[in-house]
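Give me a 3D structure for the following:
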Amino acid sequence: MTLERLNPGPRMSEAVRIGDIVFLAGQVPDDLSGDITAQTREVLANVDAVLRALGGSKADIASVQVWLSDMGDFQGMNAVWDAWVDPANPPARATCGVALARPGMRVEMVVVARARN
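Purely as a prediction, here's the structure:
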């Protein structure tokens, strides 16, 4: 089984593919000025873009870890998530509160999915 790296950099790759399973690096917002809904929308758009590059879609997601800097944002994140998630193919998901890497960052998501190409 081969291991393939998508957009490798000096510190990490955007995603790593082993066979037809892909592990996305933590997806974070670039614009930290927004509230939890804006940041969640941006993160989910990033997830969509990486999956598209691998020939997949949100229907191919097996698992998501959602990290929130403030669990008070849980409802706001879920409102955006619920509008985005494929209801016919919901992934396994866990959400926890953590200290994130940059001040102002409210959400990060780690995804494991199936790659199609």
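
okay, CA-based contacts and neighbour counts for the rest of this
Noted.

give the contact list for residue 39.
Going by Cα atoms under 8 Å, 6 or more residues apart in numbering, residue 39 touches 28, 29, 31, 32, 105, 106, 107.

Apply 7 Å and report the result again.
Shown in contact with residue 39 (Cα atoms under 7 Å, 6 or more residues apart in numbering): 29, 107.

I'd like the next helix or strand past the helix or strand that contains it.
Using DSSP states H and E, residue 39 sits in helix 36-53. The helix or strand immediately downstream of helix 36-53 is strand 61-68, counting by DSSP H and E.

Kindly calculate the angle that that following strand makes with helix 36-53.
150 degrees (axes from the mean of the first three to the mean of the last three Cα atoms, to 10 degrees).

this one next, for a side-by-side:
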Amino acid sequence: MTKILRLDKTERLSRIVVHNGTVYLSGLTADDKNTDTSNQTRQILETADTLLERVGADRSKLLFAQIWLRDVEDFDAMNKAWVTWLDGAEPPARATVGASFALPEIRIEIQFTASI
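Have a look, this model is predicted:
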């Protein structure tokens, strides 16, 4: 059986799960939620870089991203931050949908899957 590594665990979730050469990140939200979607997106992407690096991955190894937006009118602002962050790396498969969040100040949440 292949070992499953779970990091940054709480009673509800593991922030990072590694299994069989694949890393799964829980949905990430911005630390400073009192800012616009573009800034929240940048914060999330910086956090993703840090978490991926902890397990030997990086944005060039992304396989999939699921993005939830509170306001789909912010799609272009989010995409601008996203493309800047990719910085020429191959883009992953991706889906973006509108969503409501438990906290009204959350404007965006992103979940990542990457190869190691």
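
okay, now residue 2 of structure 2: neighbour count?
Other residues lying near residue 2 of structure 2 total 7 when counted by other Cα atoms under 10 Å.

thought it was touching residue 21?
No. At 9.8 Å, residue 2 of structure 2 does not count as touching residue 21 under the criterion of Cα atoms under 7 Å.

ok, residue 35 of structure 2 to residue 43 of structure 2 distance?
10 Å (Cα to Cα, to the nearest Å).

which of those two has more neighbours?
A count of neighbours by other Cα under 10 Å puts residue 43 above the other of residue 35 of structure 2 and residue 43, at 18 against 14.

Residue in structure 1 paired with that one?
With TM-score structural alignment as the criterion, residue 43 of structure 2 lines up with residue 42 in structure 1.

what's near enough to touch that match?
By Cα under 7 Å, 6+ apart, the neighbours of residue 42 of structure 1 are residue 29.

where's it relative to residue 57 of structure 1, distance?
Taking Cα to Cα as the measure, residue 42 of structure 1 falls 16 Å from residue 57 of structure 1.

now do residue 92 of structure 1
Separation of residue 92 of structure 1 from residue 57 of structure 1 (Cα to Cα): 15 Å.

buried set for the helix holding residue 39 of structure 1?
Residues 36-44, 46-47, 50-51 are the ones in helix 36-53 of structure 1 that count as buried (16 or more other Cα atoms under 10 Å).

so how much does that helix differ from structure 2 once superposed?
Here helix 36-53 of structure 1, set against structure 2 after superposition, deviates by a mean of 0.5 Å using mean Cα distance after the TM-score superposition for structure 1.
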